[in-house]
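J.: this is a predicted model, with the sequence first.
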Amino acid sequence: MTLNLASESGESDMNASVNEPRLWRDNGWTARVIKNEDDDGWAVEMVKDGEPEPALVGPWTMGRDKKNPKPLDTAAFHTLVKTASEVLRRHEQQLHAMHHKSVTVTAAGERITVTLDIVPDEDDPHAMLGAHDATGEPLARVRVAAGFKLSSASASAWIADDFRRPG
């Protein structure tokens, strides 16, 4: 089956649904059954539209002839989309956790939340250290080195130093 993805403007139409035995494209995702590089079997890769790399690559079931892959179908595609979406969500959560930290300390009888937001810029990596009172009102915000280690001790020391930029 040949699929013409060229639109009237001459650009490829990545929104067009494709439902082929080894290629499915729908709802912003593409599933492609590929030869498994590690053995004689098959694999499936899931690519989110606009992304250069697959979000998920996993083994794929052999067909009845034990040579060719089992064809993709609606149920399998929806399961693959759900799994690949979960992988991306976990990755985003992990990145967020790596770049955004917070601790809450008590200083002068007041609970203060200190946050560290790392900016992983290739040319100018840095972080922003911030403090908020119990109602969420900002108390201070300063730029620090990207390698600044936020802990209860470093937060308390920063507060005790009247929120001066740590050295």
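T.: Okay, I see it. Remember, it's a predicted structure, so these values are computed and weren't measured experimentally. Numbers count the residues shown, from 1 in each chain.
J.: please count neighbours and contacts with C-alpha atoms only from this point.
T.: Noted.
J.: any idea which strand is longest in the chain?
T.: Ranked by number of residues, the top strand in the chain under DSSP state E is strand 110-119.
J.: so which elements touch it?
T.: For strand 110-119, the helices and strands in contact under the criterion 3 or more CA pairs under 8 Å, 6 or more residues apart in numbering; DSSP states H and E are helix 74-99, strand 100-107, strand 126-132.
J.: contacts for the last one?
T.: If you take CA atoms under 8 Å, 6 or more residues apart in numbering as the criterion, strand 126-132 is touched by 112-120, 138-148.
J.: quick one: that strand to strand 100-107, angle?
T.: Note on geometry: by axes from the mean of the first three to the mean of the last three CA atoms, to 10 degrees, strand 126-132 and strand 100-107 are set 40 degrees apart in direction.
J.: next up, a second structure to put side by side with the first:
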Amino acid sequence: MAIKEPRRWRDNGWTARVIKNEDDDGWAVAMFKGREPEPALVGPWTMGRDKKNPKPLDVSAFNTLVKTANEVLRRHEQQLRAQLHKSVQLTVGEQRWEITLDIVPDEFEPYALLAAHPLHGGHVSIDGPVAERRVRPDFKLSPRSAADWIESDFGPAR
């Protein structure tokens, strides 16, 4: 249900709340996605003409806040993906390879999957990896560790 009040707007799965800034006399706006308990974005909010109360929310401001909050979430997801997925490409002998490391951040038993994908014409084989091995989540993937793994015929990775 849409809400369009001067200090609270809810629409399209987002809620904006204008709140008193605890650090000074100013105001802030917090953007919540769905029913998430923590805001996706908190930023300063403009004072109204009386220089005491906040400027009321309006459709233009709300749409801008939604766009900005979505961008913040998108960047956060990209950063998380970059932390959990690593890859290197290298040539060993006559074969070009892409070695991937995908970290599975399980709460109780985190691990990573090391996989070897042959490259043909610069593209990963559609047949999937030729080897896959479960490794420690802190495994350091580098061109040297990837080459060592390939040269050991995909034995235990070190």
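T.: Great, that's in hand. Note that the structure is a prediction, hence the values are computed from the model and not measured.
J.: got a TM-score for the two of them?
T.: For this chain pair, the superposition-based TM-score is 0.94 by TM-score structural alignment, normalised by the length of the second structure; 152 aligned residues with a CA RMSD of 0.8 Å.
J.: okay, and the longest strand of the first structure goes to which residues in the second structure?
T.: Under the alignment (TM-score structural alignment), strand 110-119 of the first structure falls on residues 95-104 in the second structure.
J.: what's the mean deviation for that stretch versus the first structure?
T.: Following the fit onto the first structure, the mean deviation recorded for stretch 95-104 of the second structure is 0.5 Å by mean CA distance after the TM-score superposition for the first structure.
J.: for that stretch, what is the distance to the chain centroid?
T.: In this view, stretch 95-104 of the second structure has its centroid 20 Å away from the chain centroid, taken as CA atoms, centre = their mean, to the nearest Å.
J.: cool, stretch 48-65 of the first structure as well?
T.: The gap between where stretch 48-65 of the first structure is centred and where its chain is centred comes out at 18 Å by CA atoms, centre = their mean.
J.: quick one: it aligns where in the second structure?
T.: So stretch 48-65 of the first structure sits over residues 33-50 in the second structure, by TM-score structural alignment.
J.: identify the residues contacting that stretch?
T.: Applying CA under 8 Å, 6+ apart, the contact partners of stretch 33-50 of the second structure are 13-15, 18, 26-32, 53-56, 69, 72-73.
J.: just the buried ones from these, in ChimeraX syntax?
T.: Those of these that meet the burial criterion (16 or more other CA atoms under 10 Å) are gathered into one ChimeraX selection, given here:
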select :14,15,18,26,27,28,29,30,31,32,54,55,56,69
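J.: which ones among the contacts of stretch 33-50 of the second structure map onto strands?
T.: Assignment to strands by DSSP E places the following of those there: 14-15, 18, 27-32.
J.: quick check: the farthest pair among those residues?
T.: When those are compared pair by pair using CA to CA, the farthest-apart members prove to be Trp14 and Trp27, with a separation of 19.3 Å.
J.: got a list of contacts for the longest strand of the first structure?
T.: Contacts with strand 110-119 of the first structure, where a contact means CA under 8 Å, 6+ apart, come from 99-106, 125-134, 146, 150, 155.
J.: from those residues, keep the buried residues only.
T.: When these are checked for burial by 16+ other CA under 10 Å, the buried set is 101-105, 126-132, 146, 150, 155.
J.: and which of these is nearest to Ala76 of the first structure?
T.: When these are compared for distance to Ala76 of the first structure, the smallest value, 38.0 Å, is given by Lys101; criterion: CA to CA.
J.: with adjacent residues omitted, what lies nearest to the closest one?
T.: Taking CA to CA, 6 or more residues apart in numbering as the measure, Lys101 of the first structure lies nearest to Leu116, with 5.1 Å between them; neighbours along the chain are not counted.
J.: what residue in the first structure is paired with Ala147 of the second structure?
T.: Aligned against the first structure - with TM-score structural alignment as the criterion - Ala147 of the second structure pairs with Ser156.
J.: please consider this matter closed, and thank you.
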